[in-house]
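In: Need coordinates for the following:
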Amino acid sequence: MVQKYKNIAIIGGGPAGLFAAEYLAGAGYAVHVYDHKPTLARKFLMAGRGGLNLTHSEDLESFIARYGTAADWVGPMVRAFTPSDLRAWCEGLGQETFVGSSGRVFPRSFKASPLLRAWQARLDDLGVTVHFNHHWAGWNDAGALIFTDKNGASVIAHADAALLALGGASWPKLGSDAGWVDILRNRGVGITPFRSANSGFTHLWSDHFADRFAGQPLKSITLTHNARRVPGEMMIAAKSHERGVEGGVIYALSASIRDAVERDGQTTVHIDLRPGIALEDLARRLSAQRGRASFSTHMKKAGGLSPLAAALLRELGGDEVSTLSPIMLATLIKALPLTLSAPFGLARAISSAGGVARNAVNDDLMLNVVPGVFVAGEMLDWEAPTGGYLLQATFATARHAARGIEKILKGSD
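Out: Model prediction:
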């Protein structure tokens, strides 16, 4: 075991920083974690409020493909720390996991807080020191780290190596405010501008539709964009400043939608409101006599549409939808066009694309222009859909960077 005479500073107390701290403290190094909030892992805890989605159970190659253009360099790190490894780590903390019906993996408790408490206890046992309310301000002329504490006093920290794990730019109120961007850019580090990922998109609903259906989910649909079809549900977002759609199917296609919007100003997705029935069968059902029934009632009884789906059909198709022939109406139900424009802001996005550019770090995730300083987690320029892929890569990149730190410190012995 390495003697604890080498200090490692980890800046950021989220999953990436804590996992690297655990690895390095377990290897015998003196580890100090600095966080500018009074508690650790705030975004992690927020993610766990609705059930902490740790990872996914799909086959590894399909899993890695979810990282898109970053799969070539994120993939090897995920292969070195797989979803099975993450589940084993979680269970080693006394938190049993299970696979949900969607293939997503959750702690049995379905919460983040029990896992975090067990994790913090392990870090305490390993001797990790946590410094709360320490805002990182860069380096001084001698290369030491500078922090500002809660009283505004300057704190200098000397470290043999450092890991930056400050998160991306989404949910800034929880700590990931991208305040580090100018510090690194001024040192010559390449930064890819941040963009919303796993975000909702704008559509200007009518006041009547927005007032009635705000916050309601459109369930059991299939969404198509650029020939890719995703089943799931979509939420109607109708706040005065952000009207549009969000939810699982939108997040799964968010990178494709965002890129099209950036290129063309807007893009169209198509909603299959009845994916479980063939077009011809639906048209036959819609041929039933409507009688005195309202359009909404007819859509419910003959078409099998929920009140929200029927209202969306009229909202997007106009009043004339009630006069369409059964086959034309069925065609619209099976591929209802929805035009989307700007993504919602970073403050509401689940994650962010952009960050420290891949070519700004070496294969061990050390900054090319600041030797001894490594980067992990969402600070790096990669993105992934929801479903466990975000946390998996966060852990995997943290482990990879920690091993890189271990390599250079052993080499300096």
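
In: drop to CA atoms for contacts and neighbour counts, all remaining ones
Out: Noted.

In: How far away from the center of its chain is stretch 251-266?
Out: 16 Å (C-alpha atoms, centre = their mean, to the nearest Å).

In: can you list contacts of whatever helix or strand Met299 lives in?
Out: If you go by DSSP states H and E, Met299 is part of helix 295-301. If you take C-alpha atoms under 8 Å, 6 or more residues apart in numbering as the criterion, helix 295-301 is touched by 286, 290, 305-307, 310-311, 322.

In: With neighbour count and distance to Thr192 as added columns, please give the residues you listed in a markdown table.
Out: Shown next, in a markdown table, are the contacts of helix 295-301 (neighbours: other C-alpha atoms under 10 Å; distance: C-alpha to C-alpha, whole Å):
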| residue | neighbour count | distance to Thr192 |
| --- | --- | --- |
| Leu286 | 21 | 51 |
| Arg290 | 14 | 56 |
| Leu305 | 19 | 44 |
| Ser306 | 17 | 43 |
| Pro307 | 15 | 43 |
| Ala310 | 20 | 42 |
| Ala311 | 18 | 41 |
| Ser322 | 17 | 48 |
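
In: Following up with a second sequence; could you model it the same way so I can compare the two?
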Amino acid sequence: MDALVIGAGPAGLMAAETLAEAGRHVVITEAMPTPARKFLMAGKSGLNLTKDEPFPDFIRRFSGGAREALGYWDTEEPDFGPNEVRDWAQGLGIELFTGSTGRVFPVGMKASPLLRLWLARLREAGVELRTRWKWIGLENGFHFSTFEGKRTLAPSVTVLALGGASWPRLGSDASWTPMLEASGVDLARFQPANMGLQVHWSAAMQRHFGSAVKGVAIHAGPQIARGEWVITSTGIEGGGVYEIAAQIRNGMEAKVDLFPDLDQTAVEQRFGKPKGKLSIGNWLRRVLGEPVKTAILLEWGQPWPVKASDWAKLARALPLRHDGTMGLDHAISAAGGITGSAMAPDLQLRALPGVFVAGEMLDWEAPTGGYLITGCLATGRRAGLAAALYHDKTG
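Out: So this is what the prediction gives:
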């Protein structure tokens, strides 16, 4: 065995593929019974592989202390950006399409066909996958707990791609952090990213649980999200919330614009409709025309304005009243992880020569919408290339 990859998510599989293409004998270990569980879960509602947009706009969506680890930060020609992701998926035989928002999906939408083809290509390249191998120690080799007992591997190079701390039931449980910290690797505290917001609703909102909120915009600092979101029994979830969740987590106040496509005058004209003897609720339902928007304004809009101009201002900047973010267990991804100072530019850990890192273990974050998967694939490829070169130099 020339190279060991620990973790069989997108970053680990890409690192293994890159090492195998370079002619290395690769073994992948995975703690779960099957590979890429989080990848498959993310693809249940449609596998969003990447985003088709100008590259400067694309890279601006990444943040965190180790964002440079993507390998193409502040560059005009990415090592493995959206175009390369599309070419790679099509090379597997996956037909793609681009939606109206620029999001790129497989025609079949699901992740499982792509994963099957990917694993088949890895097997043909001689990559060996060992499941139910949980990494438990790092002293004179990599120690694993397996269904056959304890095992130790001593590879020439290793790529760690163990995920962050979100969705632990799918394998990303951050159980690797004590081992790396004990080895002198600097870590930033994990925080939820791409998460929903907790809301303690009034009883009147129960009828709207499960309803989608469309055609609004959420403002949080300089960030604006136009995607839809869903009202749940515990709060709000969905792409439109995830897009600005990091800003809210970091303390920015959020406002909801119920009429993002109208100017102030047009909104004032709507609220100029006479109320007469109608209740506030019935009047607002006539003004807004949509039950869900009306419910949100009733829930978050008190105290009620009097003048049409003040109602319009409120509807254009309705305070998003929440009770904090959802925790890591319910977050799609995590911020925090291995800091930029802990790594060399090639993603090699300074404290552990010959050990490279990739994926959500690193301290970077990005919104949903294709950014996360692209980032994992990009760091996996970069770590694999660097590990292959290190093997050549030291082997």
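
In: hang on, the earlier thing: ok, so of the contacts of helix 295-301 of the first structure, who is nearest Pro193 of the first structure?
Out: Ala311 (38.5 Å; C-alpha to C-alpha).

In: Let me see the contact set for the closest one.
Out: 209, 296.

In: Would you mind identifying the next helix or strand past the helix holding Met299 of the first structure?
Out: helix 307-317.

In: how big's the offset between whichever helix or strand comes after that next one and the second structure?
Out: Later in the chain than helix 307-317 of the first structure, the nearest helix or strand by DSSP H and E is helix 326-334. Average distance between helix 326-334 of the first structure and its aligned residues in the second structure, after superposition and using mean C-alpha distance after the TM-score superposition for the first structure, equals 1.5 Å.

In: Quick check: which element contains Ala386 of the second structure?
Out: helix 371-394.

In: in the first structure, what residues pair with that helix?
Out: The aligned range for helix 371-394 of the second structure in the first structure is 389-412, by TM-score structural alignment.

In: can you give me the offset of the matching stretch from its chain's centre?
Out: Worked out by C-alpha atoms, centre = their mean, stretch 389-412 of the first structure lies 20 Å from the chain centre.

In: Contacts for that stretch, please.
Out: By C-alpha under 8 Å, 6+ apart, the list of residues contacting stretch 389-412 of the first structure reads 15-17, 19-21, 23-24, 54-56, 63, 66-67, 74, 77-78, 80-83, 86, 160-163, 364-366, 372, 374-378, 383-384.

In: redo that, cut-off 6 Å
Out: 16, 20, 55, 77-78, 81, 364-365, 376-377, 384 (C-alpha atoms under 6 Å, 6 or more residues apart in numbering).

In: ditto for stretch 137-157 of the first structure
Out: 133-136, 158.

In: one more time with 7 Å
Out: Stretch 137-157 of the first structure has contacts (C-alpha atoms under 7 Å, 6 or more residues apart in numbering) with 133-136, 158, 183.

In: follow-up on the earlier one: ok, average deviation of the helix holding Ala386 of the second structure from the first structure?
Out: Looks like 0.8 Å for helix 371-394 of the second structure (mean C-alpha distance after the TM-score superposition for the first structure).

In: I'd assumed Leu346 was in contact with Pro172 of the first structure.
Out: No: assessed by C-alpha atoms under 7 Å, Pro172 of the first structure is found out of contact with Leu346, at 8.1 Å.

In: In CSV: the contacts of stretch 389-412 of the first structure, plus secondary structure.
Out: Shown next, in CSV, are the contacts of stretch 389-412 of the first structure (DSSP: H, G, I helix; E, B strand; the rest coil):
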residue, secondary structure
Ala16, helix
Ala20, helix
Thr55, strand
Met77, helix
Val78, helix
Phe81, coil
Asp364, coil
Leu365, coil
Ala376, coil
Gly377, helix
Ala384, coil
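
In: hmm, which two among these are most spread apart?
Out: That would be Thr55 and Asp364, which, of the contacts of stretch 389-412 of the first structure, are the farthest apart (C-alpha to C-alpha) at 23.2 Å.

In: With neighbour numbers in mind, choose between those two.
Out: Thr55 (25 against 17; other C-alpha atoms under 10 Å).
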